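Fold the following for me, if possible:
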Amino acid sequence: MISLKCRRYLVIAICLLCTAACYVFYKWMDFDANPIRHYLAYDYYFGSPLMSSSYSQVNVSSSVHTATEASSPSPQTVFSLVGKPVLVLFSARFDFQLGLIVLVGYFNNRLSKQPPRVTCRLSSLKSSTNLDARPWQQAVGYSMHEGHYMPYDGVLYFCPVVPTESSYLVEVNGVDVSNRASGKIKLPVHVAESSKPADKVAACITALRYLPSEESENQFIMRLVEFIEVNRLLGVEHFYFYNMSLPSKISAVMKHYIGIGWITVTPWSLAEGIDLDKDIHYYGQMVILNDCLYSARDRYRLLTFIDIDEMLVPTNSKGEAINLVKAAQLHSLDDRGGNCALGFRHGVFPPSPKQEKSGEIKMPTSLIGCKIVSLLRRRRIKSILPFTERSKLLVVARQIKEIGIHFVWNSWQSCQTKQLSPISEGLLHHYRHWAAGEMIEDQSMKSLQRDIETALIGARDRLKHLFGIDLCA
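Here you go, the predicted model:
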């Protein structure tokens, strides 16, 4: 006979096993938290996510781009509950590789534990084209990471419809998972000019805003211009900015760079009813980065995700800065598995007034007074943070499903991030204030000094001629 005490332990053990089984079943049913179910669903709806023949199967007129790219994306609330938006969609982009439309937005995780259910179909601006009779298609939702326990998380929806002529919209029907509310909106479909990305680098920059309490407009412009000009020398072909709030003087400079084809600027705001500081992490940073990922990946093979006080600086065996495209080749970034990202660990170059004013670093007469941090700051904090702590990436864009702030969250097929040696292969240069620490010399940017000087002299002359702005004042 089993003693009473043993029977009690047996009952407790059975209860614990049942609880564990329920938890496992719950996680299995949690669609977006379960990568196995996600990929099963993806294959069911769309076939293999990286079919080599996907380009030939999709025939989309490039005129769609002309019709839709002129209007910038803007947030649209699909539906709300208790006065708060539940689902907001920001953009709809046709992806040549996936052969479907990618919707980017955010949802309220307090009112909806999982992303709301979404169906979609094509619509048209032309009244003579009747698409409303087309059947609704089920979209696959994917909740982004790094919500930092705030009420709104980023979300991606993969919508299995293909635009076939210009002026198309995608009509989206969103339904709360508990069937408490629903709504419909229409979004313009943005389509890239080409289905084959150039073997070049583009940079995605998170929400850009000017804070007059921290610096003058001229100081901000100097930082912005140096960021663009020096990163161009490091191999960045194009920059994607998301503009939260910039005064007219800074906007004029941005328009100049738009005019010469170096940058794209997308207005960024949150839907009405969402608190900028309390409801979503860092002004929607994850939404911005992943919107940029799907915006740029049909145009550029390589992407980096940085702020305007940062530069990815790969180096050769001599410790000299080299081009990012060359670094991608050197470290075998691959489009089909293998290495899909290079990880640059975080190095801090804090202000060094004594060095900057000592005349130790000789500058051309026309740049005297300019605070060119990439040249003047050649000492950094000796300690370098471990990988994933403030690190930044160079990625093969079409390999990535969800990009994180400091690492890859999810890729379309198995691949790795190669962590670069900060001593011999490359480092993230972060020009900012930092806690005091032991300083060491870093001469990696010295080899670019003449090129940087030439680029910034040209930029200073152009801006002074066009707008009367003196970068060095």
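
Please count neighbours and contacts with C-alpha atoms only from this point.
OK.

mind checking the SS state of G343?
Following DSSP: H, G, I helix; E, B strand; the rest coil, G343 is assigned to strand.

distance of the closest residue to S72 other than its chain neighbours from A133?
Leaving aside its chain neighbours, S72 sits nearest to T266 (6.3 Å; criterion: C-alpha to C-alpha, 6 or more residues apart in numbering). From T266 over to A133 the distance is 33 Å, taken as C-alpha to C-alpha, to the nearest Å.

Comparing these two, which shows the higher neighbour count?
Counted by other C-alpha atoms under 10 Å, T266 and A133 do not tie: T266 has more neighbours, with 18 against 9.

let's see this one next to it:
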Amino acid sequence: MARYSKRLHLVAAVFTLTVITFSYLQIRNTSPVPTSVVHLCSGTPASGTITPLKSNRAFIVAAYFDNRRNYRNATRLIGIAHHKDVQQLYCRFCCTPDGKVQVTKAEIDIHDDRFGFPYGATDLYCQEPKNCQPRYVSILGSAVDKVDQLPLFEIKNREATDSPVQFTVCVSPMYGEYNNILQFIQSMEMYKILGVDKVVIYKNSCSQLMEKVLDFYVTEGTVEIIPWPIDSYLSVSSYWHHSMDAKDIGYYGQITALNDCVYRNMYKSRYVLLNDIDEIILPVKHWNWQTMMRELQKQNPRSGIFVFENHIFPKTIFTPISLVNISSWSSVPGINILEHVIREPDRKHIMNPSKMIVDPRKVSQTSIHSVLKTYGWHQVHVKKDVALVYHCRIPLQATLPRESLIEDPTIWRYNVSLIENVNHVLQQTVL
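Coordinates of the predicted model:
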């Protein structure tokens, strides 16, 4: 009996070694054809927003099913990678309903807009095996990765549903112990007046007071917070170009965050706005975003990307206002945008930067000021007499005399509602 038991153990050991060897050979194979590897799904679901890959210079944020033209039945993983040093990667799919695991080669697509930084926003594309319908995917960096230790990424957007909301604002990463409380609340309340349903904030760091304000908006249901600890993995710059600050990645990984936000809301929101928290896409011809977009979409039925010019309203130029019920605002940290209704003129031979309202289902890759890849849809540049980006910040043309600037009090149209709403939030949070 003992001899028979030893023989069984020997057979089991040989079988295990065969499976491991077979797995190694298949992963080493660069063929894109899916290959059966093992029969058990293993691993632990990724717990953080940014997951580093072992033995590689790449990071994964999230996985999304992409069944649009060009990528039928593909999984797209949004991430960050070094433009030179990233090595070949493989998608390990956990198939349903049989629980088999299959591996396919990943196509690595680093976005063009890196602005000189070595790390950039990256898409990984993996064709899903036939008859698989995976719920999870993990990423293999080499054949020696221990599969039971690989993080599993849930493949989102598997079910394409009708958009339950109209407008979602995706805000660039909040960092540097952000404490511009008054302007943040004013922007949030302006978004709500204009028609926002949800604001997604990729939060790296902010002040304790700002945390209190964020908690208010989260409880209210307006804000969704995505933790964004990118500086735990890379040296990050608060500048847009590598020549200005030689770090690993620019603007705290802004482009990756915006792309993730587009895919995160692909089937949750009719439109997604991509901007910073000190920017407001401000209608001039219409009262709110809904009436504006209805008209723009009617005029441009083949477009899903609408581009709005950014105009600087210098925070150093004040316009006296005699408004009631704002005396308490002086004790709140931050800028009062109602005091800044003077904008800089266009610069000769320089195009104004822009921000966008997009139909997320029409976007493949986005940058900060333009969409890099679409599914054949046109980009419409909206004239500033229809709408513009109100951007209250430090001036770009600081030496211009005041008479060369342009008075533009469009935002004052919303004074009554804005003041009332801001006071309500301040009473609940700061005052």
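
Please state their TM-score.
Overlay of the two chains. TM-score (TM-score structural alignment, normalised by the length of the second structure): 0.75; 368 aligned residues with a C-alpha RMSD of 3.5 Å.

on that earlier part again, ok, now which ones touch the residue mapped onto the residue nearest to S72 of the first structure from the second structure?
Mapped onto the second structure by TM-score structural alignment, T266 of the first structure lines up with I226. By C-alpha atoms under 8 Å, 6 or more residues apart in numbering, I226 of the second structure lies in contact with 49, 200-203.

hmm, try it at 10 Å
If you count contacts by C-alpha atoms under 10 Å, 6 or more residues apart in numbering, I226 of the second structure has them with 48-49, 173, 200-204, 257, 261.

Also H340 of the second structure?
Taking C-alpha under 10 Å, 6+ apart, we find H340 of the second structure in contact with 312-321, 391-393, 407-409, 411.

ok, which stretches of the second structure are helices?
2-28, 181-194, 208-220, 254-264, 289-299, 415-429 (DSSP state H).

Tell me the residue in the second structure aligned with T315 of the first structure.
Aligned partner of T315 of the first structure by TM-score structural alignment: V284.

so that match touches W412, yeah?
No: judged on C-alpha atoms under 10 Å, V284 of the second structure makes no contact with W412 at a distance of 11.4 Å.

Who has more neighbours out of these two?
V284 (17 against 13).

For G105 of the first structure, which non-adjacent residue is spatially closest?
Per C-alpha to C-alpha, 6+ apart, closest to G105 of the first structure is L89, 4.1 Å.

After alignment, which residue of the second structure pairs with that neighbour?
Matched to the second structure by TM-score structural alignment, L89 of the first structure sits across from I60.

That match: how many residues sit nearby?
The tally of other residues near I60 of the second structure (other C-alpha under 10 Å) stands at 24.

distance of it from L89 of the second structure?
12 Å.

and what of H369 of the second structure?
For H369 of the second structure relative to L89 of the second structure (C-alpha to C-alpha), the value is 30 Å.

which of those two has more neighbours?
L89 (22 against 18).

separation between the residue lying closest to the more buried one once chain neighbours are set aside and T161 of the second structure?
Nearest residue to L89 of the second structure in three dimensions, chain neighbours excluded: G141, at 4.9 Å (C-alpha to C-alpha, 6+ apart). Distance from G141 of the second structure to T161 of the second structure, counting by C-alpha to C-alpha: 33 Å.
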